[in-house]
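Undergrad: From the sequence below, what's the structure:
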Amino acid sequence: MKKILYVVIAVSIAISCTEEKKPVQKVSNPKKVISTNKVVLSSEIEWQKLNPARGDKSPLAGTVWGDRKDTVATGFLAKFVDGFSSPPHIHNVTYRAVVIKGLIHNDDPNAAAMWMPQGSFWTQPAGESHITSAKGKENIAYVEIDSGPYLVKPIDKAFENGERPVNIDASNVVWVTSEATNWISVESNAQISFLWKSNNNDGLQGFFVKLPKQFTGEIVSDGEIFHAILVQGELHYTLPQNRDVKILDPGSYFTATDEAIHRVVNETNDDSILYIRTNGDIKVKY
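TA: So this is what the prediction gives:
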């Protein structure tokens, strides 16, 4: 027995002496999050003719994100001169729009004019005949499509796609507070108006966010799609990459392609309104 015991001990000692020591695991620093926040000011928008076939009578278009001439989703600004009125026409794709400046009428060619002011929202179904008119010193609308290209066609190409147009005057926008949604903190005193939600199970939705006067806080977003257009008022936006502060006026835009914190300040004594398109949730914090 003793001999066997000595052999076992000897073998154990030999194994322990030849076994490699495991390196000490070093705790690495957490991965640095690279901010994707981006701002485009209204003054940086490049304008082109929206419908080149109409020459000088064409409204102007300035792409904000995407490419309206390609097949991708796109957001762009449309600018109309005072007194503009289009001939009856159709579009090959459905679009949504928000009045940024001036007064816009968009309806059936035989409908009485309903002038929608800043902060109004409308949709135009693909294939439906309509006219668009504008009046005011400066008339700008934000237009977005889920896929392109965005084309203007004559009414003899009209077709029925099953959708119906929506026209919501700014005075008819329904606002909710933190009592009705957890997207807004109680302290922020912000409000939200849910406008539309996609039926394609992609999570896309669009809504207004109203930030009160003297608001200082954050809009936290978690979607990989996030587009925000300033519709009304003025905001100071701080870029997290370099702490640079951008002053946003109506038509200015900010975005992110990942989870992000958007730090904004409303130094004015009037409300500021944003239109947001995203496939995630947001949280407005004071």
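
Undergrad: drop to CA atoms for contacts and neighbour counts, all remaining ones
TA: Will do.

Undergrad: element containing the residue most central in space within the chain?
TA: Most central in the chain under Cα atoms, centre = their mean is H227, positioned 2.1 Å from the mean C-alpha point. When secondary structure is defined by DSSP states H and E, H227 falls within strand 226-232.

Undergrad: Quick check: the residue nearest to the centre of the chain vs F76, distance?
TA: From H227 over to F76 the distance is 11 Å, taken as Cα to Cα, to the nearest Å.

Undergrad: Spit out the residues that contact the two alike.
TA: The contact sets of H227 and F76 do not overlap (Cα atoms under 8 Å, 6 or more residues apart in numbering).

Undergrad: any chance you could map the strands in the stretch 101-250 of the chain?
TA: For the stretch 101-250 of the chain, the strands identified by DSSP state E, counting those that start in this stretch occupy 121-124, 131-145, 152-153, 166-168, 191-197, 205-211, 216-221, 226-232, 235-238, 245-248, in order along the chain.

Undergrad: Also this sequence, please, to line up against the first:
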Amino acid sequence: MKAKQILIALTAALATQLVAATPADSTVEIVHASQVEWTHLNPKRGDLAPKAGTLWGDREGTGPTGFLLKPPQDFESPPHIHNISYRGVVIEGVIHNDDPGAANMWMPAGSFWTQPKGEVHITAAAGSGSLAYIEIEEGPYLVQPEDEAFDSGERPVNMDKDNLVWLTADDMKWIQADGAAIAVLWGKTEAGQLNGSMLRLPAGFNGSILTEAKRFGAVIVQGEPSYTQSSGDTFTLEAGSYVRSVGRSTHKIKAADNEASTLYIRTDGPYRVVADK
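TA: Okay, here's the model as predicted:
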């Protein structure tokens, strides 16, 4: 209970800032997972390297970026480092990310990890069909040899999906829908501060995510919810798809009747989850 109480305290101050009125739609960007263009993550290794598909930003630029990572079958990287730190979310299959000598800790879909810059590690995937979302706050994203390792002072996190702490409508005012839950992963849940969270919508959920954040992005981690645009057009969002908005926005979403949906959300402001009446 202690961890849950800490998360409730972190969000209590921000809850009072949530707007009472339903926000109006703004420009919303949708990127379907099927639309991404795949390139080799490490061109020097060719087909031996995972493929990467950018969802937002520029992986070779200097700013923040989010991209999908698709490892080949039974992939295991050589020991290496990165010049920048990153966060990862498992979308399909299982992923292992740790020191070269560590026992395999296979993280299933819905799990979360961080990799500090400069730290030697390996990344592996068992079987075929694994998929992950990778997020960086600065670029470019480079793969470098282990002999260039350095200590950034950061420490890695490997969070199995079963160890996430979920907050419900009984815990926080962000949620106004039975069965919905939020797990805060990183950052400060204060207006203007970047943070990341998992949002779990129960099977059959029909409602909206309301936000006034300057930066709001959501990646479908599990399930295939339907999304309805302000024009009335409705389409399915497969796992790995991305939704982005700037400013006051309404994201109308419906989970499948027989399957819950989980979204990873990166934002710099509060959001509300409201079920249709």
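
Undergrad: TM-score of the superposed pair?
TA: After superposition, the two chains reach a TM-score (TM-score structural alignment, normalised by the length of structure 2) of 0.88; 252 aligned residues with a Cα RMSD of 1.6 Å.

Undergrad: The strand holding H227 of structure 1 aligns to what range in structure 2?
TA: With TM-score structural alignment applied, strand 226-232 of structure 1 matches the range 216-222 in structure 2.

Undergrad: and the matching stretch, which residues are buried?
TA: For stretch 216-222 of structure 2, the buried set under the neighbour-count rule, 16 or more other Cα atoms under 10 Å, comprises 216-222.

Undergrad: ok now that stretch, how far from the chain's centre?
TA: Stretch 216-222 of structure 2 has its C-alpha centroid displaced from the chain centroid by 6 Å (Cα atoms, centre = their mean, to the nearest Å).

Undergrad: Now it on structure 1. Mean distance?
TA: Mean deviation of stretch 216-222 of structure 2 from its aligned counterpart in structure 1 after superposition (mean Cα distance after the TM-score superposition for structure 1): 0.4 Å.

Undergrad: returning to what we had before: shouldn't the residue nearest to the centre of structure 1 be in contact with F254?
TA: Yes. Counting by Cα atoms under 8 Å, H227 of structure 1 does reach F254; the two are 6.3 Å apart.

Undergrad: Assess the claim that G62 of structure 1 and L77 are in contact.
TA: Yes. If you go by Cα under 8 Å, G62 of structure 1 and L77 touch, sitting 5.0 Å apart.

Undergrad: Comparing the two, which residue is more hemmed in?
TA: L77 (26 against 20; other Cα atoms under 10 Å).

Undergrad: how about E138 of structure 2, what's its partner in structure 1?
TA: Under the alignment defined by TM-score structural alignment, E138 of structure 2 is paired with S147 of structure 1.

Undergrad: how about the nearest residue to its match, chain neighbours excluded?
TA: Closest residue to S147 of structure 1 in three dimensions, ignoring its sequence neighbours and counting by Cα to Cα, 6 or more residues apart in numbering: A73, at 4.3 Å.

Undergrad: distance of the alignment partner in structure 2 of that neighbour from P270 of structure 2?
TA: Residue correspondence, TM-score structural alignment: A73 of structure 1 in this structure matches P64 in structure 2. Between P64 of structure 2 and P270 of structure 2 the distance, using Cα to Cα, works out to 20 Å.

Undergrad: Please identify which of the two sits among more neighbours.
TA: Neighbours were tallied for P64 of structure 2 and for P270 using other Cα under 10 Å; the higher tally belongs to P270 (24 against 16).

Undergrad: What's the match for that one in structure 1?
TA: With TM-score structural alignment defining the correspondence, P270 of structure 2 maps onto D281 in structure 1.

Undergrad: Its match: what's it in contact with?
TA: If a contact means Cα under 8 Å, 6+ apart, then D281 of structure 1 has 183, 221-223 as its contacts.

Undergrad: Export those residues as TSV, with columns for neighbour count.
TA: Supplementary listing: the contacts of D281 of structure 1 in TSV, determined by neighbours: other Cα atoms under 10 Å:
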residue	neighbour count
W183	18
S221	23
D222	18
G223	19
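
Undergrad: and in structure 2, which of those residues remain?
TA: Under the criterion both residues aligned by TM-score structural alignment, their matches' Cα atoms under 8 Å, those that remain in contact after alignment to structure 2 are 183, 221-223.

Undergrad: In CSV, list the residues you listed along with distance to N167 of structure 1.
TA: As requested, the kept ones among the contacts of D281 of structure 1 are arranged in CSV below (distance: Cα to Cα, whole Å):
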residue, distance to N167 of structure 1
W183, 25
S221, 28
D222, 30
G223, 28
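
Undergrad: can you name the two of those residues that are farthest apart?
TA: Set against one another by Cα to Cα, the kept ones among the contacts of D281 of structure 1 have their most distant pair in W183 and G223, with a gap of 13.8 Å.

Undergrad: Quickly note the distance from the match of P270 of structure 2 to L274 of structure 1.
TA: Separation of D281 of structure 1 from L274 of structure 1 (Cα to Cα) stands at 15 Å.

Undergrad: How about G119 of structure 1?
TA: For G119 of structure 1, the distance to L274 of structure 1 - Cα to Cα - is 9 Å.

Undergrad: Same check on P240 of structure 1?
TA: Counting by Cα to Cα, the separation of P240 of structure 1 from L274 of structure 1 is 20 Å.

Undergrad: cool, G136 of structure 1 as well?
TA: Using Cα to Cα, which is the criterion applied here, G136 of structure 1 is 22 Å from L274 of structure 1.

Undergrad: out of the two, which sits in the busier spot?
TA: Neighbours of G136 of structure 1 and L274, each counted by other Cα under 10 Å, are more numerous for L274; the result is 24 against 15.

Undergrad: so who does the nearest residue to that one once chain neighbours are set aside touch?
TA: In space, not counting the residues next to it along the chain, L274 of structure 1 is nearest to L230; the distance is 4.6 Å by Cα to Cα, 6+ apart. When contacts are counted by Cα under 8 Å, 6+ apart, L230 of structure 1 touches 248-253, 272-275.

Undergrad: Of the kept ones among the contacts of D281 of structure 1, which is the nearest to N37 of structure 1?
TA: Looking at the kept ones among the contacts of D281 of structure 1 and their distance to N37 of structure 1, the nearest is S221, at 10.8 Å (Cα to Cα).
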